[in-house]
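Visitor: okay, structure incoming, though there's no sequence with it:
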């Protein structure tokens, strides 16, 4: 994966679900969410004139980062899920799928890129890191149309 190009690709198309300057989240080794205010971080040899991408690459050398590719919202009464990304999707999930993926609150989905590597995991996070228990959770891979759509959206964003 070309991380710089992937960051640029996701930032160029995230305005419908995320502020491009608040796109990436730092995720600690215990999978709890840290800050997403990349432009205010001054550690990691970051210079004032570094671009967003340059800052994020310097941070990534020392930290796991999460790059959201969209947002998902669940509607329990009708077992549906709406996905917002470049395109919008609506899924009616069977009871087992709904139970597996259901979240009470809106969630961001995307990729957790492990520090100083190109290895990534598809998963979800809280919409903001305000809560003490805000964290990253890997999405369980299934053969469902829902998971395959999320995987497709993610893979379209990754530049090799």
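Guide: Great, that's in hand. This one's a predicted model, so the numbers in the text were calculated from it and none came from an experiment. Numbers count the residues shown, from 1 in each chain.
Visitor: every contact and neighbour count from this point should use C-alpha atoms.
Guide: Will do.
Visitor: just give me the longest helix of this structure.
Guide: helix 145-157 (DSSP state H).
Visitor: contacts for that one next, please.
Guide: Contacts to helix 145-157, defined as C-alpha atoms under 8 Å, 6 or more residues apart in numbering, come from residues 6, 9-10, 69, 85, 91, 93, 109-111, 122, 141-142.
Visitor: residues contacting the residue nearest to residue 13 when sequence neighbours are not counted?
Guide: The shortest distance from residue 13 to any non-neighbouring residue, by C-alpha to C-alpha, 6 or more residues apart in numbering, is to residue 86 (6.5 Å). The contact partners of residue 86, by C-alpha under 8 Å, 6+ apart, come to 13, 14, 16, 70.
Visitor: let's bring in a second one:
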């Protein structure tokens, strides 16, 4: 079982390479469509003006799913490669099959979706721009692929149990 408060705190403390610390959390509705990523604009869910970021997310989680951004990735066609930007950036050479499985996503942010009123989470990705009307969370299918394993390792390094 993850410690949600400490996980959020850990992600915010290490996200400067890839995200604004105040924008690492995004509300995700049950339909997986994205809501607000500016928790300082939210005043519902019992949020008080003086609540720190982590406390705001914990309050939101009682009512909504929350996606925590752990990095972003971009695929490079023709050369079957993927750049992953997170606490530490990396460059992966993928097999043709693996590249074909994931590359249709082009550029996305990845992280974990914490399900409302729980500590259960799913690894997945979201559109880079949450402002699009069809911006949504997409769960990643667990696999033994190099790409999935790298994403899973990065996320695991940020989770506090």
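Guide: Yes, it's here. Since this is a predicted model, take the numbers as computed values, not measurements.
Visitor: the longest helix of structure 1: which residues count as buried?
Guide: Of the residues in helix 145-157 of structure 1, 146, 147, 150, 151, 153, 154, 157 count as buried by neighbour count, 16 or more other C-alpha atoms under 10 Å.
Visitor: with stretch 132-143 of structure 2 instead?
Guide: Applying 16+ other C-alpha under 10 Å to stretch 132-143 of structure 2 flags 135, 136, 137, 138, 139, 140 as buried.
Visitor: give me the contact list for it.
Guide: 28, 32-34, 122-127, 129-130, 148-149.
Visitor: cutoff 6 Å now
Guide: Stretch 132-143 of structure 2 is contacted by residues 32, 33, 34, 123, 124, 125, 126, 127 when judged by C-alpha atoms under 6 Å, 6 or more residues apart in numbering.
Visitor: of the buried residues of stretch 132-143 of structure 2, closest to residue 82 of structure 2?
Guide: residue 140 (15.9 Å; C-alpha to C-alpha).
Visitor: now residue 115 of structure 1: how far from residue 57 of structure 1?
Guide: 10 Å (C-alpha to C-alpha, to the nearest Å).
Visitor: try residue 12 of structure 1
Guide: Counting by C-alpha to C-alpha - residue 12 of structure 1 and residue 57 of structure 1 are separated by 17 Å.
Visitor: quick one on the thing from earlier: quick check: which element contains the residue nearest to residue 13 of structure 1?
Guide: Assigned by DSSP states H and E, residue 86 of structure 1 belongs to no helix or strand.
Visitor: between the buried residues of helix 145-157 of structure 1, which is nearest residue 61 of structure 1?
Guide: residue 157 (20.9 Å).
Visitor: let's verify residue 100 of structure 2: helix, strand, or coil?
Guide: helix (DSSP: H, G, I helix; E, B strand; the rest coil).
Visitor: show me which of residue 12 and residue 57 of structure 1 is the more surrounded one.
Guide: More crowded of residue 12 of structure 1 and residue 57, by other C-alpha atoms under 10 Å: residue 57, with 20 against 10.
Visitor: measure how buried the spatially closest residue to that one that is not a sequence neighbour is and give me the count.
Guide: Closest residue to residue 57 of structure 1 apart from its sequence neighbours, by C-alpha to C-alpha, 6+ apart: residue 4 at 7.2 Å. By the criterion of other C-alpha under 10 Å, residue 4 of structure 1 has 13 neighbours.
Visitor: which residues in structure 1 form helices?
Guide: Using DSSP H, helices in structure 1 cover 3-12, 52-60, 95-101, 145-157.
Visitor: can these go into TSV with extra columns for distance to residue 20 of structure 1?
Guide: Shown next, in TSV, are the helices of structure 1 (distance: least, C-alpha to C-alpha, whole Å):
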stretch	distance to residue 20 of structure 1
helix 3-12	5
helix 52-60	9
helix 95-101	26
helix 145-157	14
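Visitor: dump the residue contacts of the residue most central in space within structure 1.
Guide: The residue lying closest to the centre of structure 1 (C-alpha atoms, centre = their mean) is residue 68, at 2.4 Å. Listed by C-alpha under 6 Å, 6+ apart, the contact set of residue 68 of structure 1 reads 108, 109, 110.
Visitor: where's the first one relative to residue 59 of structure 1, distance?
Guide: In this case it means residue 108 of structure 1. 21 Å.
Visitor: which among the contacts of residue 86 of structure 1 end up buried?
Guide: Buried members of the contacts of residue 86 of structure 1, counted by 16+ other C-alpha under 10 Å: 13, 14, 70.
Visitor: got the buried residues for stretch 20-39 of structure 1?
Guide: For stretch 20-39 of structure 1, burial by neighbour count (16+ other C-alpha under 10 Å) applies to 20, 22-28, 31-34, 36, 38.
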